[in-house]
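Colleague: sequence and predicted structure below; questions after.
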Amino acid sequence: MVTILDNRAAKPRPRHPEKAHRPDQEVMRKPKWIRVKAPTSKGYLETREIVKTNKLVTVCEEAGCPNIGECWDKKHATFMIMGEICTRACAFCNVATGIPAPLDLDEPANVAKAVVEMGLKHVVITSVDRDDLKDGGAQHFADVILAIRAASPETTIEILTPDFLRKDGALEIVVAARPDVFNHNLETVASNYLTVRPGARYFHSIRLLQRVKELDPSIFTKSGIMVGLGEERNEVLQLMDDLRSADVDFITIGQYLQPTRKHHPIKKFVTPEEFQSYETVAYSKGFLMVSSSPLTRSSHHAGEDFERLRAAREAKLNAVAKSA
């Protein structure tokens, strides 16, 4: 997952000043099923050299992602646009909060160039929250999508967006650019929002995903959550129902890992068996695709999952046609 950031936003700064008021939380020891080997493969080292040579910053490193070795070995890429400073202070997130730099108007072209140079068949575009912008960065998302389409028409595009809360017309701008997958993560169950995601609104996020389908039913929709934040099983099942009511195609479920002692504590390490149970239930509720495991992350295996998602939709349409 390689991330291009506005260089003007990459100045040294204290980490997470907005979380300084939170008391240190005990970091639970990871169970054996969540541990991974240190990355040493040739592909990983090559990607690390690309990152170093081009002075890039990566989501993989910033978030301490456990899948960095696997993803970098395959040269998978998630580009984070609009800088590295977020306007919100979610209790689970390892991205710094503050006043972001102005948008880099060359960024869409630079991202498109990187997609071509890396030969990406599928690319994921994400961003920080930009509540400071009138449209929340919607037009910038659209510009990046259109630039990639022009430079690499065969590349499929997945976006992972903020919620565009109180940004009238923003969603319509992004959908009009026609990404192949529109991903917006709920992150956690509704009862946790005040403590885990205080700047967001659960049902606004549900409505955002539903609105995407209303605007363009051909776009796949996707959402992800973390477990281990104190949620109850019945709350996760209700969340699945809420997503299905919005006609969401794909759900990802992964284990929350506490970035630092200042972040929200891990309440539980969910077992692989529990993740498998969630996957079984999610498929029974009608999701076309489900990824549920301790190491599942929103962009993990995104390219392979997109192909499976497309095949699942085709199979469903064929089944409906045969029964008609």
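Modeller: Sure, I can see it.
Colleague: rest of the way, CA atoms for contacts and neighbours
Modeller: OK.
Colleague: where do the strands of the stretch 51-200 of the chain begin and end?
Modeller: 78-81, 122-127, 156-160, 181-183 (DSSP state E, counting those that start in this stretch).
Colleague: show me what the longest one is packed up against.
Modeller: Spelled out, it's strand 122-127. On a contact count with 3 or more C-alpha pairs under 8 Å, 6 or more residues apart in numbering; DSSP states H and E, strand 122-127 meets strand 78-81, strand 156-160, helix 302-323.
Colleague: dump the ones you listed into CSV; add distance to residue 213 and mean neighbour count as well.
Modeller: As requested, the helices and strands packed on strand 122-127 are exported to CSV (distance: least, C-alpha to C-alpha, whole Å; neighbours: other C-alpha atoms under 10 Å):
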stretch, distance to residue 213, mean neighbour count
strand 78-81, 24, 24
strand 156-160, 15, 23
helix 302-323, 14, 13
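Colleague: adding distance to residue 254, write these out as CSV.
Modeller: Formatted as CSV, the helices and strands packed on strand 122-127 follow (distance: least, C-alpha to C-alpha, whole Å):
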stretch, distance to residue 254
strand 78-81, 18
strand 156-160, 16
helix 302-323, 14
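Colleague: picking up where we left off before, I'd like the strands of the stretch 51-200 of the chain laid out as TSV, including distance to residue 222.
Modeller: Conversion of the strands of the stretch 51-200 of the chain to TSV gives the following (distance: least, C-alpha to C-alpha, whole Å):
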stretch	distance to residue 222
strand 78-81	16
strand 122-127	12
strand 156-160	9
strand 181-183	4
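Colleague: residue 64: which of the helices and strands packed on strand 122-127 is closest?
Modeller: Comparison of the helices and strands packed on strand 122-127 against residue 64 by C-alpha to C-alpha identifies strand 78-81 as nearest, at 14.4 Å.
Colleague: what residues does the nearest residue to residue 247 once chain neighbours are set aside make contact with?
Modeller: Spatial nearest neighbour of residue 247, excluding adjacent residues (C-alpha to C-alpha, 6 or more residues apart in numbering): residue 210 at 6.5 Å. Going by C-alpha atoms under 8 Å, 6 or more residues apart in numbering, residue 210 touches 245, 246, 247, 248.
Colleague: A further structure is provided below for comparison with the first:
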Amino acid sequence: MSTKAKQPKPEWIKIKMTNDSNYQEIKSMMRSKTLHTVCEEARCPNIYECWANRTATFMILGDICTRACRFCAVNTGMPTELDLQEPDRVAEAAENMGLQHCVITSVARDDLKDGGANIFAETIRAVRKRLPLCSVEVLIPDFMGDIDSLKIVMDAKPDILNHNIETVERMSDRVRARAKYPRSMELLRNSKILQPSIPTKSSIMLGVGEEWDEILKTMDDLRAMDCDIMTIGQYLQPSPKHLDVAKYYTPDEFAILKEEGLKRGFSHVESGPLVRSSYHAHEQVQSASKSKETSTV
């Protein structure tokens, strides 16, 4: 067992807690409709801010993941059922919240032949049926590289296709379970081949042992796949059994990385200590749309 002393959290890692009426209303709604959010399951530090602003990331396909990534707080095991009514309940909740941008993610379901792709597609369609003007972003697993599953999702035409690379190539096997860096890159590339007009997005967390030049290389790799949007945040250890934090990056370093990403051609880069994949997601889709309009003028 490691005897290395853990680094204390720096002063800029501050979570603003609130218990206002919006937060309580969304929490009650999720319980009444038997829905899960990645905000809760992954212990996102922005849950209070986002829920107070009536935004949330729905987590479909249950709350048990078939993978055990060393950074993630979501429960791991073998799922026992598939809820075919879940897409309608997500859509109803999104309508009740009056969402203008809906983010949908899931646990990894390697036990399913399609990895859950059909439920993703049904959820996209259900939200669109109730909220025709609401943009829909999906944050998908890698479907074990199955392009037919990816096609099912892309044919439903989400407004943004998000798949997280999570970390640099050298650290990928240590940090992620079963997911492979080249396979994730291939998924992003295939997404653009299947639907060239749909913006793609990916996220990396810092502080698990990567080097600065490896972060920049990951940016280059993502841009080589024509990835449009990138989010960069600080890894925070969810429990003692998860990976230790190797380094806390400063706000200035995150600002430099944002500039590095923009220089490489990303239409939008969200970079900061508490940034997570869906943080300010509504602003990202607006930024990507404006960038696309500019590039076609």
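Modeller: Here it is on my side, so go on. Because the structure is a prediction, the values reported are computed rather than measured.
Colleague: picking up where we left off before, buried ones among the contacts of residue 210 of the first structure?
Modeller: 246, 247, 248 (16 or more other C-alpha atoms under 10 Å).
Colleague: among the residues you listed, which ones are in strands?
Modeller: Assignment to strands by DSSP state E places none of those there.
Colleague: now check the second structure for the residue matching residue 174 of the first structure.
Modeller: Residue 174 of the first structure maps onto residue 153 in the second structure, with residues paired by TM-score structural alignment.
Colleague: try residue 247 of the first structure
Modeller: Aligned partner of residue 247 of the first structure by TM-score structural alignment: residue 226.
Colleague: Provide a list of residues in contact with that match.
Modeller: With C-alpha under 8 Å, 6+ apart, residue 226 of the second structure has these contacts: 188, 189, 192, 200.
Colleague: check the residues you listed and tell me the two furthest apart.
Modeller: 189 and 200 (9.1 Å).
Colleague: return every residue with contacts to both of these two.
Modeller: Common neighbours of residue 189 of the second structure and residue 200 (C-alpha under 8 Å, 6+ apart) are 226, 227.
Colleague: residue in the second structure matching residue 108 of the first structure?
Modeller: For residue 108 of the first structure, the residue aligned by TM-score structural alignment is residue 87.
Colleague: compute the number of surrounding residues for the equivalent of residue 209 of the first structure over in the second structure.
Modeller: Using TM-score structural alignment as the criterion, residue 209 of the first structure maps onto residue 188 of the second structure. Neighbour count of residue 188 of the second structure, defined by other C-alpha atoms under 10 Å: 26.
Colleague: so what's the gap between the host helix or strand of residue 188 of the second structure and the chain middle?
Modeller: Element membership for residue 188 of the second structure (DSSP states H and E) is helix 181-194. Here the centre of mass of C-alpha atoms in helix 181-194 of the second structure, compared against the chain's by C-alpha atoms, centre = their mean, to the nearest Å, lies 16 Å away.
Colleague: where in the second structure does stretch 221-238 of the first structure fall?
Modeller: Taking TM-score structural alignment, stretch 221-238 of the first structure hits residues 200-217 over in the second structure.
Colleague: hang on, I meant stretch 305-316 of the first structure
Modeller: Under TM-score structural alignment, the match for stretch 305-316 of the first structure in the second structure covers residues 284-295.
Colleague: how far apart are that stretch and its match in the first structure?
Modeller: Superposing on the first structure places stretch 284-295 of the second structure at an average distance of 1.5 Å from its equivalents, by mean C-alpha distance after the TM-score superposition for the first structure.
Colleague: pull the residues that contact that stretch.
Modeller: 159, 160, 199, 228, 229, 267, 268.
Colleague: quick one on the thing from earlier: the match of residue 174 of the first structure - how many residues pack around it?
Modeller: Residues within reach of residue 153 of the second structure, counting by other C-alpha under 10 Å, total 24.
Colleague: ok, the spatially closest residue to it that is not a sequence neighbour - contacts?
Modeller: Nearest residue to residue 153 of the second structure, sequence neighbours excluded (C-alpha to C-alpha, 6+ apart): residue 121, at 5.1 Å. By C-alpha under 8 Å, 6+ apart, the contact list for residue 121 of the second structure reads 152, 153, 155, 156.
Colleague: quick one: closest of the strands of the stretch 51-200 of the first structure to residue 235 of the first structure.
Modeller: When the strands of the stretch 51-200 of the first structure are compared by C-alpha to C-alpha, strand 181-183 sits nearest residue 235 of the first structure, at 20.9 Å.
Colleague: circling back to that earlier point, tell me how far the residue nearest to the match of residue 108 of the first structure when sequence neighbours are not counted lies from residue 105 of the second structure.
Modeller: In space, and not counting its chain neighbours, residue 87 of the second structure is closest to residue 123: 4.2 Å by C-alpha to C-alpha, 6+ apart. Per C-alpha to C-alpha, to the nearest Å, residue 123 of the second structure is found 10 Å from residue 105 of the second structure.
Colleague: of those two, who's got more company?
Modeller: residue 123 (26 against 21).
Colleague: tell me the counterpart of that one in the first structure.
Modeller: Match for residue 123 of the second structure (TM-score structural alignment): residue 144.
Colleague: what residues are up against its match?
Modeller: Residue 144 of the first structure sits in contact with 107, 108, 109, 111, 112, where contact means C-alpha under 8 Å, 6+ apart.
Colleague: go ahead and confirm the fourth one touches residue 148.
Modeller: To tie it back to what came earlier, the one meant is residue 111 of the first structure. Yes: if you go by C-alpha atoms under 8 Å, residue 111 of the first structure and residue 148 touch, sitting 7.4 Å apart.
Colleague: the longest strand seen in the first structure packs against which elements?
Modeller: For the first structure, the strand that runs over the most residues, judged by DSSP E, is strand 220-227. Judged by 3+ C-alpha pairs under 8 Å, 6+ apart, strand 220-227 of the first structure is in contact with strand 181-183, helix 202-215, strand 250-255.
Colleague: counterpart of residue 279 of the first structure in the second structure?
Modeller: Per TM-score structural alignment, residue 279 of the first structure is aligned with residue 258.
Colleague: ok, residue 134 of the first structure next?
Modeller: Checking TM-score structural alignment: residue 134 of the first structure goes with residue 113.
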